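Visitor: next one to model:
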Amino acid sequence: MAISLTLNGEARVIDADPQTPLLWILRDTLGLTGTKFGCGVAQCGACTIHLDGTPVRSCQTFLGDAEGANITTIEGVESPAATAIRAAWTELDVPQCGYCQSGQIMAATALLTETPKPTDDDIDAAMDGNVCRCATYARIRSAIHLAAEKLEG
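Guide: All right, here's what the predicted structure looks like:
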């Protein structure tokens, strides 16, 4: 079945089973491997993408649910918040192994887009469920605060 959507700013028609998780469409069909497979049950956040600006787990969001939607992946996220997040991530050496980082960045970007000056509680709530096996949570929180400061200018 043909599903129409916008992916990273480009209109696309995907001909696949509407019950296919977006994660597999992104990675296997379209070759966008920045979105990672972690747990497959929406508990780790490695597969986080933006669906109409909202962070969602692509492993449990189906192609059919994305009909007419605007999807942004780590490869296509472009905004002042995304730029500030990436700069802060680099400046504070946030990643250790790096596997979870695309999901972390997508969640953090959505947070700063909605809440430009987040508190620790805001950060904890927004990042809840984004698991980092290397436990870089303190650096992630610091980087989000730094990115918020960079956005203030």
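
Visitor: contacts and neighbour counts: CA atoms only from here.
Guide: Noted.

Visitor: measure residue 152 to residue 12 for me?
Guide: For residue 152, the distance to residue 12 equals 35 Å [Cα to Cα, to the nearest Å].

Visitor: looking at those two, which is more packed in?
Guide: The neighbour comparison of residue 152 against residue 12 (other Cα atoms under 10 Å) goes to residue 12, with 14 against 9.

Visitor: may I see the buried residues of the helix or strand harbouring the more buried one?
Guide: Taking DSSP states H and E as the definition, residue 12 sits inside strand 10-15. For strand 10-15, a neighbour-count test (16 or more other Cα atoms under 10 Å) marks residue 14 as buried.

Visitor: contacts for that strand, please.
Guide: With contacts defined as Cα atoms under 8 Å, 6 or more residues apart in numbering, strand 10-15 is touched by 1, 2, 3, 4, 5, 6.

Visitor: kindly write the PyMOL command that selects the buried subset of the residues you listed.
Guide: Per 16+ other Cα under 10 Å, the buried members of the contacts of strand 10-15 correspond to this PyMOL selection:
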select buried, resi 3+4+5+6
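
Visitor: sitting in strands, which of the contacts of strand 10-15 do you find?
Guide: 2, 3, 4, 5, 6 (DSSP state E).

Visitor: make a markdown table out of those and add distance to residue 86.
Guide: Converted to a markdown table, the ones in strands among the contacts of strand 10-15 look like this (distance: Cα to Cα, whole Å):
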| residue | distance to residue 86 |
| --- | --- |
| 2 | 35 |
| 3 | 32 |
| 4 | 30 |
| 5 | 26 |
| 6 | 23 |
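
Visitor: to compare against the first, here's the next sequence to fold:
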Amino acid sequence: MDTNVEIVAALLSAEPISVDAAIAAVESSTAGAVVTFSGVVRNHDGGASVERLAYSAHPLAKKVLAEVAASLANLVKDPDGHPVRVWVAHRVGPLEIGEPALVAAVASSHRAEAFELCSELVERIKAQVPIWKEQFFSDGTVEWVGAGELPEPQQ
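Guide: This next block holds a predicted model:
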């Protein structure tokens, strides 16, 4: 693998995830910028009141998450030649309003590369990693929302 990007972690977690832990994991003496993303559970969707969520992951989701992170290796290059460091985690299981569901942190010598990579990482995770969100609404209805597609069967 190219050393342009160092994947510090690509995790699925049933336990709470933390922006502070993500920052601590990617910080280094060469990092002039650390960009984070925290996707938190909100109390509404499409005009309806949401009480809580639950995330379910396909058995291959952890592998796909790692592959998505690794696929960014040649997307950006640190102008000073240092590896761009990446930490990402997605929750599975039940979550309450305000809890982080997806946390990503990217450290680079300069901000432009860190912003670009963090944004692209989040977009690819949402599009490719097979994780499904079950939303529980205040009116008692439940909705499943797909995030990602099923991986192709292994031969």
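
Visitor: TM-score for the pair, please.
Guide: The TM-score (TM-score structural alignment, normalised by the length of structure 1) is 0.31; 71 aligned residues with a Cα RMSD of 4.2 Å.

Visitor: circling back to that earlier point, how about JSON lines for the contacts of strand 10-15 of structure 1, with distance to residue 85 of structure 1 added?
Guide: What follows is the contacts of strand 10-15 of structure 1, written out as JSON lines (distance: Cα to Cα, whole Å):
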{"residue": "1", "distance to residue 85 of structure 1": "37"}
{"residue": "2", "distance to residue 85 of structure 1": "35"}
{"residue": "3", "distance to residue 85 of structure 1": "32"}
{"residue": "4", "distance to residue 85 of structure 1": "30"}
{"residue": "5", "distance to residue 85 of structure 1": "26"}
{"residue": "6", "distance to residue 85 of structure 1": "24"}
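
Visitor: quick one on the thing from earlier: next SSE downstream of the strand holding residue 12 of structure 1?
Guide: Per DSSP H and E, the helix or strand that comes after strand 10-15 of structure 1 is helix 22-24.

Visitor: mind listing what's buried in that following helix?
Guide: Within helix 22-24 of structure 1, the residues scored as buried using 16+ other Cα under 10 Å are 22, 23, 24.

Visitor: the last one and residue 57 of structure 1: what is the separation?
Guide: Note on residue 24 of structure 1: its distance to residue 57 of structure 1, by Cα to Cα, is 12 Å.

Visitor: ok, residue 143 of structure 1 next?
Guide: In this view, residue 143 of structure 1 and residue 57 of structure 1 are 22 Å apart by Cα to Cα.

Visitor: same question for residue 151 of structure 1.
Guide: Distance from residue 151 of structure 1 to residue 57 of structure 1, by Cα to Cα: 26 Å.

Visitor: again, but for residue 126 of structure 1
Guide: Counting by Cα to Cα, the gap between residue 126 of structure 1 and residue 57 of structure 1 amounts to 13 Å.

Visitor: among those two, which residue is more densely surrounded?
Guide: Between residue 126 of structure 1 and residue 57, counted using other Cα under 10 Å, residue 57 has the larger neighbour count: 24 against 19.

Visitor: that one reaches residue 49, doesn't it?
Guide: Yes. Using Cα atoms under 8 Å, residue 57 of structure 1 is in contact with residue 49, at 6.5 Å.

Visitor: which helix runs longest in structure 2?
Guide: The longest helix of structure 2 (DSSP state H) is helix 111-128.

Visitor: so what secondary structure elements neighbour it?
Guide: strand 33-40, helix 61-70, strand 100-108, strand 142-147 (3 or more Cα pairs under 8 Å, 6 or more residues apart in numbering; DSSP states H and E).

Visitor: next, the angle strand 100-108 makes with that helix.
Guide: Between helix 111-128 of structure 2 and strand 100-108, the angle comes out at 140 degrees (axes from the mean of the first three to the mean of the last three Cα atoms, to 10 degrees).

Visitor: thanks again, I'm all set now.
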